[in-house]
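1. Structure for the following, please:
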Amino acid sequence: MCGRFTITDPIEEIMERYYASIAEGYEYKPNYNAAPMQFIPTIIGSKDGNRLGSLRWGLVPNWAKDEKIGNKMINARAETLTEKPAFKRLISSKRCIIPCSGFYEWKKDGSVKQPMRILMKDDSIFSLAGLYDTWIDPEGNKLSTCTIITTEPNSLMADIHDRMPVILRPQDEADWLNKESDKESVLRLLSPHEADEMIAYKVDSAVGNVRNNNEELIREVS
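-> From the prediction side, this is the model:
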């Protein structure tokens, strides 16, 4: 699964990276411990270009009776997207990108779980593939949410966890965001990222507490 990540780059760099404008009312701040049920930065494509805004992490399908279902929908397995009622209609036109500077996963070492941070070797921003939806409560209030798609691990991640988030190649990002892209072609993008472009290192166990959110969390520990 993918349950924590970081996005710490300046907003100007994120906007330039995705050729994006800012959605009305959006206020960005770096996040060293992004967690489910938080509002996270997201990129959505539109006829007017890419927009940077926020969606709450934990998908609430538009047909849901209760928004609490989002707690169970933080990830969507790439292998079963076209089968699950919550995801199969979204893959055709409600795709988004979650900008990321690194993600956390916990590696089992005997009875201990060691938190690891995984990122690109060049420390660049990368794109997690996501889906989004909008739910309306009985009072008519809208809640826009998202989920992060996961896939089988590459050789780097296999030693840490049995799943990893789908990381889109830069050359595939435009197709992923384009609502007119063929469903079968975008499904083919949901494969493990090249392991030789990534690195992983140990971080402090403080990252396990969602209340902790500071630069110390991404420092490598021995």
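
2. rest of the way, CA atoms for contacts and neighbours
-> Noted.

3. So which residues of this structure form strands?
-> 4-7, 20-22, 31-34, 39-44, 50-57, 75-77, 95-100, 102-109, 112-120, 126-136, 142-151, 164-165, 167-168, 198-202 (DSSP state E).

4. got the contact list for the fourth one?
-> This points to strand 39-44. 18, 20, 28, 34, 50-57, 95-99, 177 (Cα atoms under 8 Å, 6 or more residues apart in numbering).

5. ok so, going back, relative to Glu184, tell me which of the strands of the chain wins on proximity.
-> strand 95-100 (13.5 Å; Cα to Cα).

6. and that closest one, how far out from the chain's middle?
-> Centre-to-centre, strand 95-100 and its host chain are 6 Å apart (Cα atoms, centre = their mean, to the nearest Å).

7. That one - contacts with which helices or strands?
-> Secondary-structure packing of strand 95-100 (3 or more Cα pairs under 8 Å, 6 or more residues apart in numbering; DSSP states H and E): strand 4-7, strand 39-44, strand 126-136, helix 173-177.

8. Before we compare anything, build this one as well:
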Amino acid sequence: MADLFRATPTRTFNVPEQVYPGYPGIVVRDHEGRRVLQSMTWGFPVRLKGMKPTSKPKPVNNARDDKLLTPFWKHWFVTPAHRCLIPFTAFAEAEGPKGKMTRTWISVEDQPVAAWAGLWRPSDEWGDCYTGVMVDATEDLFDIHDRMPVILHPDEHDAWLRAPAEEATALVRKYPASRLVVDRTTEPWFKRKPVEDPTLI
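-> Predicted coordinates:
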């Protein structure tokens, strides 16, 4: 992964096969002009109204494109050093009737390992953590989900990590459905997940 993204690992860490919100995943970020590969928790921790002070925060695992300039996200988006790349081979969406949903995997045809545009920040609760930017899905994928990750083309990686907010905003767009591969499975969406093998992306 480090070789693919021309990054240097910050330290040795284990890599889960599947990544779930609230669990560790891999990101690539810019640090003093060079790319580093780092393990972070997926999701910005947030405490909702009514939650007890001692309760575990909820992971906000994606950022809507139309909310990037709101107070919750703005600093992390407009500051290039807090944008990151989230490597993935496929992402999953739920399909089917409630209680019987199955996993539909979506991958990028011409990118065996692609990058989802992300943001990262330090947190008191989980240390460094990240989230992914989402846009409205293309019409071809609307029957699966109405939102989709912002998937970057390889030649856009540097701009996402280093460019001013105006240039980064232009990269926040839909990825062509013609270049995505949809794999519908019979795998249940809800299943027991072992703690040592954290989920998707």
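
9. Make a markdown table from the strands of structure 1 and add distance to Glu67 of structure 1 to it.
-> Formatted as a markdown table, the strands of structure 1 follow (distance: least, Cα to Cα, whole Å):
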| stretch | distance to Glu67 of structure 1 |
| --- | --- |
| strand 4-7 | 21 |
| strand 20-22 | 26 |
| strand 31-34 | 20 |
| strand 39-44 | 14 |
| strand 50-57 | 11 |
| strand 75-77 | 16 |
| strand 95-100 | 20 |
| strand 102-109 | 25 |
| strand 112-120 | 30 |
| strand 126-136 | 8 |
| strand 142-151 | 9 |
| strand 164-165 | 24 |
| strand 167-168 | 27 |
| strand 198-202 | 34 |
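
10. Now render those as JSON lines, adding mean neighbour count and distance to Glu83 of structure 1.
-> Converted to JSON lines, these look like this (neighbours: other Cα atoms under 10 Å; distance: least, Cα to Cα, whole Å):
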{"stretch": "strand 4-7", "mean neighbour count": "22", "distance to Glu83 of structure 1": "26"}
{"stretch": "strand 20-22", "mean neighbour count": "17", "distance to Glu83 of structure 1": "32"}
{"stretch": "strand 31-34", "mean neighbour count": "22", "distance to Glu83 of structure 1": "28"}
{"stretch": "strand 39-44", "mean neighbour count": "23", "distance to Glu83 of structure 1": "24"}
{"stretch": "strand 50-57", "mean neighbour count": "23", "distance to Glu83 of structure 1": "21"}
{"stretch": "strand 75-77", "mean neighbour count": "23", "distance to Glu83 of structure 1": "10"}
{"stretch": "strand 95-100", "mean neighbour count": "24", "distance to Glu83 of structure 1": "16"}
{"stretch": "strand 102-109", "mean neighbour count": "19", "distance to Glu83 of structure 1": "27"}
{"stretch": "strand 112-120", "mean neighbour count": "19", "distance to Glu83 of structure 1": "30"}
{"stretch": "strand 126-136", "mean neighbour count": "22", "distance to Glu83 of structure 1": "15"}
{"stretch": "strand 142-151", "mean neighbour count": "23", "distance to Glu83 of structure 1": "14"}
{"stretch": "strand 164-165", "mean neighbour count": "25", "distance to Glu83 of structure 1": "19"}
{"stretch": "strand 167-168", "mean neighbour count": "23", "distance to Glu83 of structure 1": "21"}
{"stretch": "strand 198-202", "mean neighbour count": "17", "distance to Glu83 of structure 1": "31"}
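
11. Out of those, which is closest to Ser191 of structure 1?
-> strand 142-151 (6.4 Å).

12. so that closest one versus strand 50-57, what angle?
-> Counting by axes from the mean of the first three to the mean of the last three Cα atoms, to 10 degrees, strand 142-151 of structure 1 lies at 90 degrees to strand 50-57.

13. Show the secondary-structure elements that strand 142-151 of structure 1 is packed against.
-> Under the contact criterion of 3+ Cα pairs under 8 Å, 6+ apart, strand 142-151 of structure 1 touches strand 50-57, strand 75-77, strand 126-136, strand 164-165.

14. want to try CSV for those, with distance to Pro85 of structure 1 as columns?
-> What follows is those, written out as CSV (distance: least, Cα to Cα, whole Å):
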stretch, distance to Pro85 of structure 1
strand 50-57, 18
strand 75-77, 11
strand 126-136, 13
strand 164-165, 20
